[in-house]
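A.B. asks: how would this look folded up:
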Amino acid sequence: MSVARHDAGLEADLRALLSQVHPVFMLPPIAASLFGGVLAGAFDPRLAGIHALAIFAAVYTAHVKDGYVDFYSRGEDDDHPMSEWGCRAALVGSTTIVFACLVALALLVDAVAALVTLPCWLIGYHHAPQLDTNPITTTTGYPAGIALALVGGFYVQATTFAPVALAFGAVFLVLLSGVKVIDDMQDYEYDLSIEKRTVAVSLGPDRAMSLAYGLMLTALMLVLALAALGPFPPSSVVAVLAFAVVAGFARRADPEIATMLLVRGCYVFLAVLVAAVWWQPLV
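C.D. replies: I've put the predicted structure just below:
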């Protein structure tokens, strides 16, 4: 049986499998996992690699399942590069990788390390058709996965849930939920036609836009508050300023361009936070 839907052969199958690797959306969860490890202080590259691989496989599961449901179940997409059998085989493969990593984490760290990582796969596998039909879970699924990746990456290294890790997880949950609202606005007309209840469909574009930037502003204010109170290093303020500049440009753009800017702004935000935590230049 062929993995690829249109062509046959090993090369075609590999292309079909790689088609579900979307770096723009895969890099942030992996980076969050590694950032959590950096935040813990002591950093074991082997444990960090296992956790990051589990996160990658969980997100890959989400992409394959989403494409499978949208094309083969809902008929929403016009085409899909993977055959129905290929989608199922890929889901089995990615899920096997996730659970192999969970077993490794349980053996090398403890059972909690595996349990805190498991929800990332649960969110990915159930994104479609369960979680993407509700405006709340549609919006928070991906951000929650990133927050959990960060907290899990921290726990794998430190075997504890420190307030600073939970605070960073909360910041990313709120910030990325705002970005996700903007991202979903790209498909507003289509989602409205099929009665898919995204935030934009439920509230209307204008109110959804206000909510999105309100969430992002709340996350940035939370970073400033935590930097002032002590859990975050003072240099975290630079990350807030960097993202605020990007958000200012995004506010004037259409949803497609705004999403591109905001996702890349999140990369900058995370990179500056890594530098702030690792080197603490203003301390």
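
A.B. asks: Please count neighbours and contacts with C-alpha atoms only from this point.
C.D. replies: Fine.

A.B. asks: I'd like the distance between Gln130 and Ala57.
C.D. replies: Distance of Gln130 to Ala57, computed by C-alpha to C-alpha, to the nearest Å: 19 Å.

A.B. asks: Let me fix that, I meant to ask about Ala212.
C.D. replies: Distance of Ala212 to Ala57, computed by C-alpha to C-alpha: 28 Å.

A.B. asks: How about stretch 182-192, which residues are buried there?
C.D. replies: Residues Ile182, Asp183, Asp184, Met185, Gln186, Asp187, Tyr188, Asp191 are the ones in stretch 182-192 that count as buried (16 or more other C-alpha atoms under 10 Å).

A.B. asks: Identify all contacting residues around it.
C.D. replies: With contact meaning C-alpha atoms under 8 Å, 6 or more residues apart in numbering, stretch 182-192 is reached by 197-201, 205, 208-209, 212, 255-256, 258-259.

A.B. asks: And the buried ones among those, selectable in PyMOL?
C.D. replies: A single PyMOL command selects the buried members of these (16+ other C-alpha under 10 Å):
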select buried, resi 197+198+199+200+201+205+208+209+212+255+258+259
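
A.B. asks: how about this one, so we can line them up?
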Amino acid sequence: MSLVRHEQGTEATARAYWSQVHPVFMLPPIAASLFGAILAGYVSFALATVHAVATFAAVYTAHVKDGYVDFHVRGEDDDHPLTERGCRVGLVASTGVFALCCLFLVVFVDWVAALLTIPLWLVAYHHAPQLDTNPLTATTGYPFGIALALVGGYYVQTEALAAVPLAFAFVFLVLLSGIKVVDDTKDYDYDRSIQKRTVAVAVGPARATAIAYGLMATALLVVVAFAVARVFPPTAVLAALAFGAVALVARRAPPELATMLLVRGSYVFLAVLVAAVWFEPLTDVL
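C.D. replies: The predicted model follows:
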């Protein structure tokens, strides 16, 4: 049986599997994993790479499973490059890579490192059709994965948990949940037609938008509060200001454009936080 639905051959098969790599959604979890390693101070690049690869494999699993469910099971999508068998092969391959990474973490770190990593795959695999039908889990699944990637990235370096990575993880969970609610409002009519209960479907687009920006504002206020308390570097306030400026513009934009702005704003937010942590010793000297 063929693995792909359209063209045949090795090159076509490679293109079909590569099509399941979505950088916009894959880069943030991987960046969060590496950010966790940076928070640890001394970085073992081998361990950081293994955890980042595990994170990639988990997100790849989510994309393949989502495509399989949305096209082959629900019939929601108009097209998909992989056959049912191709999807299963992709899932086995990504799960195998993830399992090897977890085994490496057990051997070279400890079992807790693997225990903090395994939920990434569990959330990814069960996102569709289980978690994406409930307003809470449909909203928080992806942000929770990013938060967990950050905590796991820190743990594999230190073999310990600390307040700072947990605080950052909380901020990302709340901020990205707000962005996800905005993202879901652009699909309100379609989601409602198929009885998919996102926050927008559950409470209406206007109220969902208010909830979304309330979550984002809360996350930014937490960053400022932690910076004042010196849990975060003082320069972390710049990250809150940068994202806040983007959010003010996005608030007046239609849902699709707002989502694009907010997602890219989250990249800026993360980049400024990385710089704040990386150059914290310089701020202490100054």
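
A.B. asks: TM-score them against each other, please.
C.D. replies: The TM-score (TM-score structural alignment, normalised by the length of the first structure) is 0.99; 283 aligned residues with a C-alpha RMSD of 0.7 Å.

A.B. asks: re earlier: looking at Gln130 and Ala57 of the first structure, which one has more neighbours?
C.D. replies: Comparing Gln130 of the first structure with Ala57 by other C-alpha atoms under 10 Å, the one with more neighbours is Ala57, at 26 against 12.

A.B. asks: Now name the helix or strand holding the residue nearest to the more buried one when sequence neighbours are not counted.
C.D. replies: Nearest residue to Ala57 of the first structure, sequence neighbours excluded (C-alpha to C-alpha, 6 or more residues apart in numbering): Ser94, at 5.2 Å. Assigned by DSSP states H and E, Ser94 of the first structure falls within helix 84-108.

A.B. asks: Return the set of buried residues in that helix.
C.D. replies: For helix 84-108 of the first structure, the neighbour count (16+ other C-alpha under 10 Å) marks 84, 86-87, 90-91, 94-95, 97-99, 101-102, 104-106 as buried.

A.B. asks: What's the average distance for that helix when superposed on the second structure?
C.D. replies: Helix 84-108 of the first structure differs from its equivalent in the second structure by a mean of 0.3 Å after superposition (mean C-alpha distance after the TM-score superposition for the first structure).

A.B. asks: between the buried residues of helix 84-108 of the first structure, which is closest to Ala40 of the first structure?
C.D. replies: Proximity of the buried residues of helix 84-108 of the first structure to Ala40 of the first structure (C-alpha to C-alpha) peaks at Leu105, which lies at 16.4 Å.

A.B. asks: What's the match for the closest one in the second structure?
C.D. replies: Under the alignment (TM-score structural alignment), Leu105 of the first structure pairs with Leu105 of the second structure.

A.B. asks: was I right about its match contacting Ala113?
C.D. replies: Yes: judged on C-alpha atoms under 8 Å, Leu105 of the second structure makes contact with Ala113 at a distance of 6.1 Å.

A.B. asks: Strands of the second structure, start to end?
C.D. replies: Taking DSSP state E as the criterion, the second structure carries no strands.

A.B. asks: Comparing stretch 164-174 of the second structure with the first structure, how large is the average distance?
C.D. replies: On superposition with the first structure, the mean distance recorded for stretch 164-174 of the second structure (mean C-alpha distance after the TM-score superposition for the first structure) is 0.3 Å.

A.B. asks: Could you tell me how far that stretch lies from the centre of the chain?
C.D. replies: Computed by C-alpha atoms, centre = their mean, to the nearest Å, the chain-centroid distance of stretch 164-174 of the second structure equals 13 Å.

A.B. asks: according to the alignment, it goes to what range in the first structure?
C.D. replies: The aligned range for stretch 164-174 of the second structure is 164-174, by TM-score structural alignment.

A.B. asks: check contacts around the nearest residue to Ala104 of the first structure once chain neighbours are set aside.
C.D. replies: Leaving aside its sequence neighbours, Ala104 of the first structure sits nearest to Ile50 (C-alpha to C-alpha, 6+ apart; 7.7 Å). Ile50 of the first structure makes contact with Cys101, Ala104, Leu105 under the criterion C-alpha under 8 Å, 6+ apart.

A.B. asks: Excluding residues flanking it in the chain, which one is nearest Val240 of the first structure?
C.D. replies: Closest residue in space to Val240 of the first structure, ignoring its immediate chain neighbours: Leu220 at 5.7 Å, by C-alpha to C-alpha, 6+ apart.
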